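[1] Sequence first, predicted model second:
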Amino acid sequence: MSTAPTRTAVALRHLAFEDLGILGPILERRGYRVSYLDAGVDALDGDTVQGADLLVVLGGPVGAYETGTYPYLAGETEAVARRLEAGAPTLGVCLGAQLMALAAGADVTAAGRKEIGYAPLGLTAAGEASPLKHLAGSPVLHWHGDEFAIPEGAERLAETPDFPNQAFSLGANALGLQFHLEADHTRIEQWLIGHANELAAAEVDPRTVRADAAAYGPALAEAAEAVFGAWLDGLDERG
C-alpha cells in the first residue's frame, strides 16, 4: 500500500529506457518521491543530489573512465564520491556501480569481453549474509563489458565465472550491482532495440534474451523486490 511521500529518491539516468524499472514502484510504495536527472543534461547541484535521501545511479553504454570523451562523467564521479564520504544512501547499477567504485578509489577497466543475458550469480559468504541472499538460484540480467575492482574497505558480494566482481557494499548505505536487478522483464524489447548494435557485435541472439526474460523475469522480479526491500530496510539514515 502506498504512503504519502516523506523522502526523496533521485535517479541519475544515462539512457531513457534504462530507468528505475521495477525499483520505481518499490520506492514509491515505501514513501519516496522519485525524480530523475538526465546525465549530461541536468545539473548535479548539491541540493538535488547531495540532499536526496537516496541516490540511484543507473546504467549506460559508456565507460566510467571515459571522462575525456564524456566530460560529464567527472562531475558524476565527484557527486557520488561526496555521497560516499558522507555515508549517504547510494545505489549503483552497472555503470552506476562502476562510478561508485571509481569514486571510492578502485579501478574500472574495459574487460575485453561481454556478459549479456540471464545467468545466475555465485554469492560470497558476505553476499549470503546480505540482501542478495534472496537471489540464490535466480538468473539475473547481465549487460556489461567493463569491470570494477572492489574498493578498499568494501565487501565483495557476488561473482560469475567471467566477472569475479559482481557486487559490493560499503557499509549499510552503499550498494553497487554490476547486473541489472532493476530491469523490468516486460519491457525487455526496449533494451533489445536500444542495444541492437551491441548485441550484433557481441553475437548475442536477441531471441534468446527475450525468451529468458519471459522465463525468468516474473520470479526474478519477486526476488529483486525482496533484495531492494531488505537493503532499504537496513539503511542507516544517520549516514
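    Happy to help now that I have it.
[2] When you work out contacts or count neighbours from here on, use the C-alpha atoms and nothing else.
    Noted.
[3] Go ahead and flag the most central residue of the chain.
    Note on the chain: the residue nearest the mean C-alpha position is residue 93, at 1.1 Å, using C-alpha atoms, centre = their mean.
[4] I'd like the distance from residue 129 to residue 94, if you could.
    Applying C-alpha to C-alpha, to the nearest Å, the value for residue 129 to residue 94 is 22 Å.
[5] Next up, a structure to set beside the first:
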Amino acid sequence: MTKTALVLQHVHFEDLGSFLEPLLAAGYSIRYSSVGDADFCSGDPLAPDLLVVLGGPVGVYEEEAYPFLAAQRAFLAARVASRSPTIGVCLGAQLIASALGARVFPSGIKEIGFSRLTLTDAGRSSPLRHLDGVDVLHWHGDTYTLPSGAANLASSALVEQQAFALGRNILGLQFHPEAETDQRFERWLVGHAAELAAAKIDPAALRLEAQKHGKALKDAAALMLRDWLAAAGIAR
C-alpha cells in the first residue's frame, strides 16, 4: 500500500531536493502544499503517513506580517502532539520547536555557507551519524530553545541548536541536508540574492562551496533519511 507524504512549502525553490529519491524509493506518494494554496495547512494533520515542513525566509514570530504562521503552528501542534512522523528543515524545524512550546528568536548572526556539525552523543547514535564529517549547508538567522523532552543532536561552531529529536518520529534540522547543489543551487542564490548582499556573502564563493561539498552531502542525506524512516517504522 502506497504511503503518503505531505510537504509544506514556503518558497518554490526550497523543495524536497535530495530527499525526493529516498522517499520515492521508500514507496511514498508525495503531495506539496504551498503557501498561497487554498488548501495550505487544511485537512486532517494526522492523515499523512509523513509530514515534511520545508524552509523559508520568514521568522516564526512574524505572525502579524504573515498570518499563515499561526494556522501552520496549530496544524503542527496537533501533528506533533500525536507523535506522528514529522520532519522539519530550517523554518520547518523552528515551527516544530515552537509547536512544542520552545522559543524561536533571532540568533544575531547570519549562518550561511557550508561547515561541519558537531554531533552530540545522542546525534552519533541517531541517523545523523551519516553526516559526521560532512560539510552541510547552513542558511538561517534564527534559532530556538530545545523543546521540552527533546534531545539535542548537533551543534555548529556558531549555533548550538542544529538538530533535535523527540522520540523516533519527530526530527528538526536547522541546517539544509536536502539542498540540491548542482545547477539547481542557482535558484537559491538568486532567490536569496538580497539576503546574501546584506550579509556581504559572495555568491560565487558559495557556488564553489556547493560544487565541492554537494556530492558528499547528497549521499549522506539520503542515508540519514533512509535510516530515520526505518527507525520511525515508515520505510518500505
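    Noted; the coordinates are in hand. Being a predicted model, the structure only gives us computed values, none of them experimental.
[6] Identify the single longest strand in structure 2, thanks.
    With residue count as the measure and DSSP state E as the assignment, structure 2 has strand 104-116 as its longest strand.
[7] Where in structure 1 does that one fall?
    The counterpart of strand 104-116 of structure 2 in structure 1, counting by TM-score structural alignment, spans residues 108-120.
[8] Show me what counts as buried in the matching stretch.
    108-109, 114-119 (16 or more other C-alpha atoms under 10 Å).
[9] same deal with stretch 24-40 of structure 2?
    Applying a neighbour-count criterion of 16+ other C-alpha under 10 Å, one finds 26-28, 30, 32-35, 40 buried in stretch 24-40 of structure 2.
[10] Tell me which residues are up against that stretch.
    Under the criterion C-alpha atoms under 8 Å, 6 or more residues apart in numbering, residues 2-11, 41, 68, 226, 235-236 lie in contact with stretch 24-40 of structure 2.
[11] and with 10 Å instead?
    By C-alpha atoms under 10 Å, 6 or more residues apart in numbering, the surrounding residues in contact with stretch 24-40 of structure 2 are 1-12, 15-16, 20-23, 41-42, 48-54, 68-69, 71-72, 226, 229-230, 234-236.
[12] Among these, name the buried ones.
    3-10, 15-16, 22-23, 41, 48-54, 69, 72, 226, 229, 234-235.
[13] Tell me which of those fall in strands.
    Applying DSSP E to those, the entries found in strands are 3-9, 50-53.
[14] and which of those residues is nearest residue 215 of structure 2?
    The closest of these to residue 215 of structure 2 turns out to be residue 52 (C-alpha to C-alpha; 22.5 Å).
[15] what about that closest one, distance to residue 157 of structure 2?
    Remark: distance between residue 52 of structure 2 and residue 157 of structure 2 (C-alpha to C-alpha) = 27 Å.
[16] Tell me where structure 1 has helices.
    Assigned by DSSP state H, structure 1 shows helices spanning 23-29, 46-49, 72-86, 95-103, 125-128, 188-194, 196-201, 206-233.
[17] Just name the most buried of the ones you listed.
    Taking mean count of other C-alpha atoms under 10 Å as the contact definition, the stretch among those with the greatest mean neighbour count is helix 95-103, which reaches a mean of 29.
[18] That helix vs structure 2, mean deviation?
    Plainly put, helix 95-103 of structure 1 ends up 0.1 Å away from its match in structure 2 on average once the two are laid over each other (mean C-alpha distance after the TM-score superposition for structure 1).
[19] just checking, what packs against that helix?
    strand 54-57, helix 72-86, strand 90-93, strand 108-119, strand 140-148, strand 167-170, strand 174-177 (3 or more C-alpha pairs under 10 Å, 6 or more residues apart in numbering; DSSP states H and E).
[20] residues in contact with the equivalent of residue 173 of structure 1 over in structure 2?
    Correspondence of residue 173 of structure 1 to structure 2, assessed by TM-score structural alignment: residue 169. Residue 169 of structure 2 makes contact with 50, 80, 82-87, 228-229, 231-234, according to C-alpha under 10 Å, 6+ apart.
[21] what about residue 169 of structure 2, distance to residue 80 of structure 2?
    Distance of residue 169 of structure 2 to residue 80 of structure 2, computed by C-alpha to C-alpha: 9 Å.
[22] now swap in residue 215 of structure 2 and tell me
    Using C-alpha to C-alpha, residue 215 of structure 2 is found at 32 Å from residue 80 of structure 2.
[23] circling back: can you check which residues contact both of residue 169 and residue 80 of structure 2?
    If you check residue 169 of structure 2 and residue 80 against C-alpha under 10 Å, 6+ apart, the residues they both contact are residue 86.
[24] What is the aligned counterpart of residue 235 of structure 1 in structure 2?
    Counting by TM-score structural alignment, which is the criterion used here, residue 235 of structure 1 corresponds to residue 232 in structure 2.
[25] need the contact list for that match.
    Going by C-alpha under 10 Å, 6+ apart, residue 232 of structure 2 touches 50, 84-86, 167-170.
[26] any idea how far residue 189 of structure 2 is from the counterpart of residue 208 of structure 1 in structure 2?
    Residue 208 of structure 1 maps onto residue 205 in structure 2, with residues paired by TM-score structural alignment. Using C-alpha to C-alpha, one gets 11 Å for the distance from residue 205 of structure 2 to residue 189 of structure 2.
[27] just residue 106 of structure 2 next, same as before
    When distance is defined by C-alpha to C-alpha, residue 106 of structure 2 is 22 Å away from residue 189 of structure 2.
[28] Could you do residue 14 of structure 2 as well?
    Using C-alpha to C-alpha, residue 14 of structure 2 is found at 11 Å from residue 189 of structure 2.
[29] counterpart of residue 75 of structure 1 in structure 2?
    Taking TM-score structural alignment, residue 75 of structure 1 has residue 71 as its aligned residue in structure 2.
[30] Now tabulate the helices and strands packed on helix 95-103 of structure 1 in CSV and tack on distance to residue 101 of structure 1.
    What follows is those, written out as CSV (distance: least, C-alpha to C-alpha, whole Å):
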stretch, distance to residue 101 of structure 1
strand 54-57, 12
helix 72-86, 9
strand 90-93, 9
strand 108-119, 7
strand 140-148, 6
strand 167-170, 9
strand 174-177, 8
